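Asks: The sequence isn't on hand, but the structure is:
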């Protein structure tokens, strides 16, 4: 079985979010499981630098201009690159310029990504053709549409990592992207009078997956469906929508072998975590004290992530004697709010604006509780890292958070299922109640250690997800 992933980023070559972590780990896990898997990416400068053995496969003149298809390897995975400097060699992120304005030709930049994915299924590389084209998020959403236009030479899977990002473009661009005009209707890629790359993926793919079972159900509801809930409900009824939980790349996230930590530890030596906490407290300007619980946030600072609730609940957390360490960037109002809290509560609140992959490991290894109070969360990787590192997640019951964290209720403690703290309602009062439960458990050190070991023994390896995808591909073929 030959599988092609079509996507826009891949860790550690280029990362703006969790999608990169998935593509950085899933293909390798699939190869280890016996699936012949390759990845197609735009040749963004950071990606191109990391593929040192790239060779020319073919050259084509396309609707988006000339492009060269390259093929090389990264970490044992075969990588196709769409080399089109006029489209991809730019400063800023893959999606917008340094002023955060979306590139005006994104419609062509990412239509070409989908088109090349489809053409590989039609023999663009004479020596390798996928049986399944697996497209990820709106950037690759046109791949299933191009496959449909070409008579479906391969089966297609479309994975929703975040339904909120839809890839919307003016209808006039239909003339530029080489798809049949009849595809632009409500039973196609038209959405409120615009082209939706996301809807193209949802409508034309043979199967849709979401990155957790709960999120797969949630996106069929109006609260989470962003106008796509009708289509998704229909797909769900047809058995063409399912949820497969993301995993953790254990080569990168493993406290027993993490060289970014001061002290390595595992579930049988979790006491060694204390030295990481001490170093984190020093690094964040917090009072060094192993007797108080250290809560942490590692996140984009957005309302989706519920970080405004953390600001609102922060006085209650500090009154109980807790500390907060935050690493993140985003909404300027939230940034200013957390910086003001750090200035007002020196020694109790430490804030670092920005994102540093290495420092996120130090926070995960040193904190006692990781806060993930999201309003919605397709899967969430932060809480999975927390479980792996014995840093108990405190989460809202939504999406992948609901699927991965079990509350420290008396019943769950008795049944050996407890792994963190879960709250229901998206408000500061509900969050504060969960924080209070964390303090109660903290006051019982032996019970805290018991829950830490439970959390660290959970299996969220990519091998589990890889097997689920393999079974899905086999059903489609």
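Replies: Structure received. All of these numbers come straight from a predicted model, not from anything done at the bench.
Asks: CA atoms for contacts and neighbours, from now on please.
Replies: Will do.
Asks: For the stretch 201-350 of the chain, which segments count as helices?
Replies: For the stretch 201-350 of the chain, helices defined by DSSP state H, counting those that start in this stretch occupy the ranges 213-218, 222-225, 229-237, 273-283, 307-319, 332-344.
Asks: out of these, nearest to residue 145?
Replies: helix 229-237 (15.6 Å; C-alpha to C-alpha).
Asks: ok, so what distance separates residue 433 from residue 444?
Replies: According to C-alpha to C-alpha, to the nearest Å, residue 433 and residue 444 sit 18 Å apart.
Asks: Wait, a strand at residue 130?
Replies: No. Secondary structure assignment places residue 130 outside any strand; it is coil (DSSP: H, G, I helix; E, B strand; the rest coil).
Asks: who are the neighbours in contact with it?
Replies: 1, 2, 3, 4, 120, 121, 154 (C-alpha atoms under 8 Å, 6 or more residues apart in numbering).
Asks: Mind giving me the PyMOL select for those, buried ones only?
Replies: Only the buried entries of the contacts of residue 130 go into this PyMOL selection, using 16 or more other C-alpha atoms under 10 Å:
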select buried, resi 3+4+120+121+154
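Asks: Take this one as well and set it beside the first:
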């Protein structure tokens, strides 16, 4: 079985967030499960620079304003594995330094609609077999940036592969003025209520949701949540209509990169049987964040975008009480300027108890996971979340809102779970300041009962948060889709 993944980023070639981690971590697990996966991505400078030996396999005379070449290459990974990559080398669309989506002024590139329509059109063409030795059974598109591949394949006149669209965050929909539609090269019948049209505009994500053979999200709970108006982001009616092909598959993590026993970014490497070595990381984290060395203080970490969606405004309101209770806080992230200023001010006001690094630093992110006692994720909605999975792996007890993938991946330390010996963290609901405050009180009580704390910590570290189980579920999904497309199976 051959899979063509369509994504706007892939770790470690290019990454702005969790999407890159998923598209970089899932293919090796799919390969091991029998679904040979190639990923097609835009030919950003960072991508082309990582594939010096790539070879041209196809050329488009014009791809939305200029010529484009499909380059085929591999990127080596650990343990002899590699990522199979197709790069869309279209300088007029992708030869821009920095962020894949934003210019130096922080605003979206004005031609993002054409840039990611170009990715989708190239992926669809490859998916239909224009390159003789590149045949695919499934085209698996990720988020709105990849969704147009599904749309172009739907309107392809001839045999086509099955299509899957994974929604990583329904809030981002690739919405553009209707004036873009004539430039997309699609029939007029695509611009309808049950297609790309969305309140008079064009929505790439809505088109993908309308035409995909299968729709997945990144957790079972989020798959249910988005069919209701509270979390449906205006697309809940469409998703209820397509509920028969909608499912949720929880994300995993790259457990080779995120492994405390081998992590070269932390000073003290450890495992479940050597938790004492974790102390070196807590000491290093305190030094990096300017926190006082207080042996019995509970240290809480945060690695997040600083936005209200992530619930970080609620945390700001809890900092005084958190410090008064003897806890410490280490924050890494960037986002809303007001929240950035609030955390910087808190670090200045509570010198030695609150530390803050604005921006993103991979080394600091690993150090927070390895050195914090607990990891806080108070999101108001969260399709899956990865930081709580890293926390489980690293023995930082996750404290999470009971939403989306957070609810699916953390077992609350309630009385029944503690008696059964299965608790891995703390959940709270509702996602309010009062709910968060109660969760912090529960966390502190757990910290003071060290035998129970140790059991919860070790339970989390024993949880399988890898891609293996999720990859097997994706393979089962692909197989069910292919079983409905016998003509395609015979052709391939």
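Replies: Received, thanks. Note that the coordinates shown come from a computational prediction; the quantities given were computed from them, not determined experimentally.
Asks: And the TM-score between them?
Replies: TM-score of the superposed chains, computed with TM-score structural alignment, normalised by the length of structure 1, equals 0.98; 475 aligned residues with a C-alpha RMSD of 0.9 Å.
Asks: Which two of the contacts of residue 130 of structure 1 have the greatest separation?
Replies: 1 and 120 (14.8 Å).
Asks: which residues does residue 466 of structure 1 contact?
Replies: Taking C-alpha under 8 Å, 6+ apart, we find residue 466 of structure 1 in contact with 26, 29, 30, 33.
Asks: Redo these as a markdown table? Include secondary structure.
Replies: Converted to a markdown table, the contacts of residue 466 of structure 1 look like this (three-state DSSP):
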| residue | secondary structure |
| --- | --- |
| 26 | helix |
| 29 | helix |
| 30 | helix |
| 33 | coil |
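Asks: Quick one: distance of stretch 278-285 of structure 2 to the chain centre.
Replies: Distance of stretch 278-285 of structure 2 from its chain centroid, counting by C-alpha atoms, centre = their mean, to the nearest Å, is 27 Å.
Asks: can you name the residues of structure 1 that that stretch overlays?
Replies: Aligned by TM-score structural alignment, stretch 278-285 of structure 2 corresponds to residues 273-280 of structure 1.
Asks: how many other residues sit next to residue 355 of structure 1?
Replies: Number of residues near residue 355 of structure 1 (other C-alpha atoms under 10 Å) recorded here: 14.
Asks: and it, what pairs with it in structure 2?
Replies: By TM-score structural alignment, residue 355 of structure 1 lines up with residue 360.
Asks: Look up the closest residue to its match, ignoring the ones flanking it.
Replies: Nearest residue to residue 360 of structure 2, sequence neighbours excluded (C-alpha to C-alpha, 6 or more residues apart in numbering): residue 333, at 5.8 Å.
Asks: count of residues packed around the one you found?
Replies: Residue 333 of structure 2 has 20 neighbours, counted by other C-alpha under 10 Å.
Asks: likewise residue 79 of structure 1?
Replies: Counted with other C-alpha under 10 Å, the neighbours of residue 79 of structure 1 add up to 21.
Asks: residues touching residue 255 of structure 1, list them.
Replies: Counting by C-alpha under 8 Å, 6+ apart, residue 255 of structure 1 has contacts 261, 264, 265, 266, 365, 388, 389.
Asks: ok, it to residue 332 of structure 1 distance?
Replies: Applying C-alpha to C-alpha to residue 255 of structure 1 and residue 332 of structure 1 gives a distance of 33 Å.
Asks: and if you look at residue 105 of structure 1?
Replies: Remark: distance between residue 105 of structure 1 and residue 332 of structure 1 (C-alpha to C-alpha) = 28 Å.
Asks: These two - which one has more neighbours?
Replies: residue 105 (14 against 11).
Asks: May I have the residues that are in contact with that one?
Replies: Counting by C-alpha under 8 Å, 6+ apart, residue 105 of structure 1 touches residue 87.
Asks: Same check on residue 149 of structure 1?
Replies: 179, 180.
Asks: swap in residue 401 of structure 2?
Replies: 377, 378, 379, 380, 407, 427, 428, 429, 430, 431.
Asks: If any of the residues you listed are buried, give me the ChimeraX selection for them.
Replies: To isolate the buried ones among these in ChimeraX, judged by 16+ other C-alpha under 10 Å, type:
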select :377,378,379,380,407,427,428,429,431
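Asks: The contacts of residue 401 of structure 2 in strands, which ones?
Replies: Members of the contacts of residue 401 of structure 2 lying in strands (criterion: DSSP state E): 377, 427, 428.
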